[in-house]
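# make a model of this:
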Amino acid sequence: MVMKSNPAHNKNILIFLLSSIGLIVLPHVYHLHFALFGFFCLLLVWRFIGIWKPGRLPKGPALLLLTLCGLVILYTQHKGILGRDGGTSLFVIALGLKLMEIKNERDLYLINYLAFIVAASQFLYEQSILMAAYILFVCCVLLATLVFINSYAAQTSTSLKKATLIIAQAIPMAVAVFILFPRVEAPKWLLFDDDHQTKMGLSDSMEPGSITDLGASDELVFRVKFTGAIPPPHLRYWRGPVLTHTDGKKWTQASNLAQQPVLAPPIFSGTPYQYTLLIEPQNKNWVFALDMPAKFSQSVRQNANYQLLTTDDLKQRTEYQLTSYASYNTGASTGNEIQQARQLPATPTYRLKQLVTQLHGFDSVPEHFIKQLLNHFRQEDFHYTLTPPLMEQNPVETFLFETRYGFCSHYASAFVTLMRVANIPARVVTGYQGGELNPVGQFLEIRQAQAHAWVEVWLDKQGWVRFDPTAAIAPERIEKNIDINRLVAGGLINYVSPSETTQAAFLWLKQTRQLWRNADYNWQRWVINYNSVNQSTFLSSFGIADFKAMVYWMGAIIAIITAILSIFLFYQRPKPTDRTLLVYNRFLKKLAKAGLSKRAGEGARDFAERVKVNIPEQAASIEQITTAFIDLRYGRKPTSEGLKQLDRLIALFKV
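Just a heads-up that it's a prediction; the model follows:
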């Protein structure tokens, strides 16, 4: 019987295991506190040193002190062990401390299984394709470590190949279970509230410069895929909070309208736009729909400002099926709503009244005054910029009469203020405008850079009508996506016409980025967002409509995959897995070429005696090789050094 030495003392196994753990914990550098990650790195480096200098490893009181230090760091950073961050940190610290007391094979298994948990915890932070591929790779390395532990004298490459084969065989079954196993949504009380998972974006208030802060952000907000025609850029207004009240600087929502349900839906006409909206995690309950939404899911409601709100947990990606119309009439409005839309923080100043008078705001119909005001923005010396001057006092008047440099929030607030001075109900609407089309996947990407503010004016027999004063001064902001145009308009860069080579390089990079974003979009929709609703929709297209059918199909597919794998394993040619035997077979092949083949049932010693008679000049080498092989193959304490010695003897042997 072959007796293996303790794997916990094998340097190659320890190096392989510690390297695997380093790869597993590495992505958590972005999520764990610096002190926690640094403490783990200290433990890992310490354990690496212990491979060659075991006496340097902590024991007894020193190990207890390290454990207490880990607990203190954990508590001071998270005030507990619950939640995503606290739980992940606990597992990482436990993994690092366990490395300090590797004594036997059981410890290696425990560390390996704990490392699998730490690897899976990475998905609590990031679920991209690249991260999934990385986690699959590190899990393959972990599995190879188990193979290494259980295969004495195996090579690293051999262990990795075997682990890769095992994972490749498991993937078809995993895909079948993922698609067909009933999706059970976790109850909300079971989900830990981690604020770091949410993303900051558009606010429920506005003051000059607030949207400007988002103008340079490339952070994704949501993606939209239309069933039919995609609306042109000038119709891509994604409705968010409606701001009615102002103190002269800051605009906020009217709480009663934001909480009340819509009294009567608008009257829609024209072309309906049907689309799927995949919204990124956020800390609000807003659903940004194409203006104006007509149909939406049951978990979504519409308030009195026609903004969509949801009861879903938007701290994770959520998908909605919506229908909107670009042509609509909101009809009559309540007296309270009209009164709030005429509110001013104080009596209008002389300059404001004079400008309204000049533009015939007091002596003409609202439509004429609106036209005059838009022409005023176009014809006077107004400028659109991302970097307007600071306007702390009377921002509206400072913008209109002094600086005349502003962003969409400046134009919207000034427009609404002048409307109200003329006693015309008006309000600010915030949201997003535009969206970059991905021609590969035919979907729109809306980012924080497209944050926008526009105006709604109440007109008799038409209801709330949208006007965008930004379009009057910077039509390229509405008609085109903000990229080079945004930077040039803001004075952030000077535009220089690129060479043909540079243009070709940019085109290639753009196409590559579009391909990647399309892959990421489909990954998020069909893998990450594959919940019970999407599963039901997907499977029903194949005629799988109920729970019993799902179970039957899953069982049948798993049985087929199992049968195929069984046939493959049964009929494949057996290969020697013993490393010692593989090396000895090279010796046999050399002798076979000289016409000296080992007979069936002939022992290694008998074969060696017969060969020595035929080639007596190599008798000493044959005796050395045979003795080394027998010691490794049937000895009580085989070593990797002995295997290397056998390999060298056979390499030097010549017939």
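
# C-alpha from now on. contacts and neighbour counts both.
OK.

# quick check: which element contains Thr502?
In this structure, Thr502 sits in helix 500-523 according to DSSP states H and E.

# how about residues contacting the next helix or strand after that helix?
Sequence order places helix 532-540 as the next helix or strand after helix 500-523, per DSSP H and E. Contact with helix 532-540 is made by Ile179, Leu180, Pro182, Arg183, Val184, Glu185, Ala545, as judged by CA atoms under 8 Å, 6 or more residues apart in numbering.

# hmm, the third one is touching Ala549, no?
In this case it means Pro182. No. Counting by CA atoms under 8 Å, Ala549 is not a contact partner of Pro182; they are 10.8 Å apart.

# between the two, which one's more packed in?
Under the criterion of other CA atoms under 10 Å, the comparison of Pro182 against Ala549 puts Pro182 first, with 17 against 14.

# for the helix holding Thr502, which positions count as buried?
For helix 500-523, burial by neighbour count (16 or more other CA atoms under 10 Å) applies to Gln514, Leu515, Arg517, Asn518, Tyr521, Trp523.

# how about the helix or strand hosting Tyr273: buried residues?
Remark: Tyr273 resides in strand 267-279, with elements defined by DSSP H and E. Residues Phe268, Pro272, Tyr273, Gln274, Tyr275, Thr276, Leu277, Leu278, Ile279 are the ones in strand 267-279 that count as buried (16+ other CA under 10 Å).

# equivalent analysis for stretch 198-205, please.
Thr198, Lys199, Gly201, Leu202, Ser205.

# from the contacts of helix 532-540, pick the one nearest Pro498.
Checking those against Pro498 by CA to CA gives Ile179 as the nearest, at 47.9 Å.

# circling back to that earlier point, what helices or strands is the helix holding Thr502 leaning on?
Contacting helix 500-523 under the criterion 3 or more CA pairs under 8 Å, 6 or more residues apart in numbering; DSSP states H and E are the following elements: strand 436-438.

# quick one: contacts for Pro58?
Met100.

# alongside the first, I'd like the structure of this one:
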Amino acid sequence: MTPTFAAAYANPNLRGLELALIALPVAALPHIWHQPIWISVLVALAIAVRAWLLVSGRQAPSLGVMSLLALMAGGLTFVQYGTVFGQEPGTALLLVMIAFKLLETRNRRDIVIALFLGYFVVVTTYFFDQSILIAAYSLLATALLTAALIQVHAERFIARRQLARQAGTMLLHALPFMLILFVVFPRIQGPLWGDPQRDQTAQTGLSGELNPGDIAQLLQDESTALRVEFDTDVPPLRAQYWRALVMTDFDGRRWSVDEGRSTIQPTAVDHDTLVHYTATLEPTRARYLPVLDYPAVLPDDADLRANHQVLRDRRITNRIQYSAAADLTTPPGAGEAELDPEERERALHLPPSAAPRSRAEVALWRATHGDDDRAIIQEALQRFGAEPYRYTLQPPTLQDDTTDQFLFETQAGYCEHYASAFAVLMRAAGIPTRVITGYQGGAWQTRGEYLRLRNADAHAWNEVWLDGEGWVRIDPTAAIAPERIEQGLTGLAQDTGEDIPGFLRDGEGLSWMQRARFGLEDWRDFAQFRWESWVLAFDPERQRELFARLGLDSQDWRSILIALAVGFGSLAVLAIAWVWLRTPRRRLPAAERLLQRLSRRLARHDRTLARHPHEPVHVWSRRVAQARPDLADTLRAFAEVYNRQRFGKLSSNQRADELERLRDLLRDVPRGSPRQAVHTPIHQ
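Below is the predicted model:
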């Protein structure tokens, strides 16, 4: 105990307040990044004032003062958010309540209430961040709150080391219960206390519209979009096209996705040639699922649309995990002789005033090559692959007619510039074309054996319709910058020589501090991935799968009760076994074991005849002989032999003889009731 806070222990009602003034700020600390600054200042000021009152021995503010402060804080919260409901305003009010409860603390009850509110603060941290670091930090905050509660209810001051040990032991004991409830308790779809405003905001870079320059802006975004574990051989990098959005509609500048198409079934293929994988997707606030081209097996809660875009039945507002499979060789519509007329019209549409210079050049191509669509495609790719076109990570801004300006003036762009311009050229030539956005490449993590796709790995490519072949993938990036497809962003970054983010480099030109930082980043991502795939991605679907493997139904309350009973019952058995194994056992001497057997045999019909633990054997034998005269001689002889065997100076042979004599005397005592007993003379 520090002398400064001696007043807290001089007054039993304030015992534990010192530790509460430490534990509660620790619990509230992560909210600094998610709450307005005045909330943090208010909490810090209230704690500082309460600490000063404790040191000086002054009384807490009056009820009137506290009521006025509470009204002011509630009013400020309403002004800040326009409501007092929801994640952020609700958490702000909770922090204010804790600050004022500490400020008005006068007795043990007030401290206990403040500490229990602190547990709620720890829970609200997960509304804003669910990383493994926050999980570890919340354990620390919970341990401090628990230690403060122990001190509050103690009758004396407890040393800090002992408090830490007791709090840690309590958390360790609670861990199995937490795991059982985590697995068995019905999962809630989506985030707790969902905020509509948050649900409307995408968290990844891909959106339902594409303008030239959109994907290039994502190059600085090193945050993770998707992590993938392969159940089969990992496909080569050039085949790793992760299809997310299919865009057919074009207004002259912007491409947009159409989700209103009919649902189809994946084409039947040879399952031995499929690439199976499990993906962990970060929240997107959208419905699309990035899948490896071409989708062949889908998750149960997803549909395949006619344009081969995979959509979930609800928005992805929390981290999910799904399993799927792809057929790398069978494009959509393969083998079909013709394209649906309505779909053909959509895939050929161009605004009348769009790209006049491009239309004129395509007309020359068509006049040269006639009906040979592949020759037209090759003309466009050769144009992109020739000078002065260049692939740049920092494309210039386009104005007016973006296609003509890009093709005939700037001639420098990123993947979406080439994909958009290629689609316009093909449509002008009468070849149905659409734009696909998703991810390509990624970074293979040898630590953990998984593929990490960042938002910076976003990519755009095309599909053209060729009768009899279906929708064939054409990636103009492969013509202008093949290293982007063969080596990913790392190869492209080396080739351009432009000022690029450090995470895109392969280690060349990095200082040892930068290399150390990216090495730590790999470890952090590995730990975060395991945390996400094992804990955060345990959604209702995965819970149903787990229950199904056990022959139970996660939606049936009886199955839930069975799972809880089995879980807690197993935990009780393990606890009993643990206690039993840790209980020290001393093997009794053989004579002592025979004495205990004799005592139990006599007490079977009369409990008063049992020997008391500290009762001498000869005294006990005389007491029993009064109740059982028929055994008087046997009991007297047993007591004499027992005392000689235990306390006499005998040789090993003599001890063995005396022990055998005790066994004979025990056999002379009948197992039946006294009425059935027949006295047997003592052997001389």
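
# columns distance to Asp381 of the first structure on top of the buried residues of strand 267-279 of the first structure, output as TSV?
Formatted as TSV, the buried residues of strand 267-279 of the first structure follow (distance: CA to CA, whole Å):
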residue	distance to Asp381 of the first structure
Phe268	38
Pro272	39
Tyr273	38
Gln274	41
Tyr275	40
Thr276	42
Leu277	39
Leu278	41
Ile279	39
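
# mean deviation of the helix or strand just after the strand holding Tyr273 of the first structure from the second structure?
Reading on from strand 267-279 of the first structure to the C-terminus, the next helix or strand found by DSSP H and E is strand 286-287. Taken against the second structure, strand 286-287 of the first structure registers an average deviation of 0.9 Å after superposition, with mean CA distance after the TM-score superposition for the first structure.

# which bit of the second structure covers the helix or strand following strand 286-287 of the first structure?
Of the helices and strands lying after strand 286-287 of the first structure in sequence (DSSP H and E), the nearest is strand 289-290. Aligned by TM-score structural alignment, strand 289-290 of the first structure falls on residues 291-292 of the second structure.

# other residues contacting stretch 279-288 of the second structure?
199-204, 224-229, 244-245, 309-323, 532-533, 537.

# just the ones of those residues in strands?
224-229, 244-245, 310-312, 320-323 (DSSP state E).

# of all those, which two lie farthest apart?
Glu229 and Leu245 (21.7 Å).

# between the two, which one's more packed in?
Leu245 (27 against 17).

# which residue in the first structure lines up with the more buried one?
Per TM-score structural alignment, Leu245 of the second structure is aligned with Pro241.

# pretty sure its match sits against Gln307.
Yes. Using CA under 8 Å, Pro241 of the first structure is in contact with Gln307, at 6.4 Å.

# which parts of the helix or strand hosting Leu139 of the second structure are buried?
Assigning secondary structure by DSSP H and E places Leu139 of the second structure in helix 132-153. Within helix 132-153 of the second structure, the residues scored as buried using 16+ other CA under 10 Å are 132, 134-135, 137-152.

# then stretch 361-379 of the second structure?
Buried residues in stretch 361-379 of the second structure (16+ other CA under 10 Å): Val362, Trp365, Arg366, Asp373, Ile376, Ile377.

# next, give me the two most distant ones among those.
Val362 and Asp373 (11.6 Å).

# show the buried residues in the contacts of stretch 279-288 of the second structure.
199, 203-204, 224-229, 244-245, 309-312, 315-323, 532-533, 537.

# list the contacts of the helix holding Thr502 of the first structure.
Residues contacting helix 500-523 of the first structure (CA under 8 Å, 6+ apart): Ser128, Ile129, Arg223, Asn438, Pro439, Val440, Gly441.

# tell me the counterpart of the fourth one in the second structure.
Going back to what we said before, that points to Asn438 of the first structure. Asn438 of the first structure maps onto Gln445 in the second structure, by TM-score structural alignment.

# cool, the third one as well?
Taking TM-score structural alignment as the criterion, the aligned counterpart of Arg223 of the first structure in the second structure is Arg227.

# its match against Leu453, yeah?
Yes. In this structure, Arg227 of the second structure is within contact of Leu453 by CA under 8 Å, at 6.0 Å.

# from Glu387 of the second structure, how far out is Glu361 of the second structure?
Remark: distance between Glu361 of the second structure and Glu387 of the second structure (CA to CA, to the nearest Å) = 17 Å.

# which residue lies nearest the spatial centre of the second structure?
Leu536 (2.3 Å; CA atoms, centre = their mean).

# how about that one, what does it touch?
Each residue near Leu536 of the second structure by CA under 8 Å, 6+ apart is listed here: Gln130, Arg319, Ile320.

# under the alignment, what does it map to in the first structure?
Using TM-score structural alignment, the partner of Leu536 of the second structure in the first structure is Ile528.

# once aligned to the first structure, how far is the helix holding Leu139 of the second structure on average?
Here helix 132-153 of the second structure, set against the first structure after superposition, deviates by a mean of 1.1 Å using mean CA distance after the TM-score superposition for the first structure.

# which strands and helices lie in contact with that helix?
By 3+ CA pairs under 8 Å, 6+ apart, helix 132-153 of the second structure packs against helix 17-28, helix 108-124, helix 160-184, helix 512-531.

# can you give me the strands for the stretch 251-400 of the first structure?
Counting by DSSP state E, counting those that start in this stretch, the stretch 251-400 of the first structure has strands at residues 251-252, 267-279, 286-287, 289-290, 293-295, 300-302, 308-310, 318-329, 383-384.

# helices or strands next to the fourth one in the packing?
I take that to be strand 289-290 of the first structure. Counting contacts by 3+ CA pairs under 8 Å, 6+ apart, strand 289-290 of the first structure is packed against strand 237-243, strand 318-329.

# with the last one instead?
The contact analysis (3+ CA pairs under 8 Å, 6+ apart) places strand 383-384 of the first structure against strand 405-406, helix 469-473.

# figure out the length between the terminal residues of stretch 431-447 of the second structure.
The first and final residues of stretch 431-447 of the second structure sit 45 Å from each other (CA to CA).
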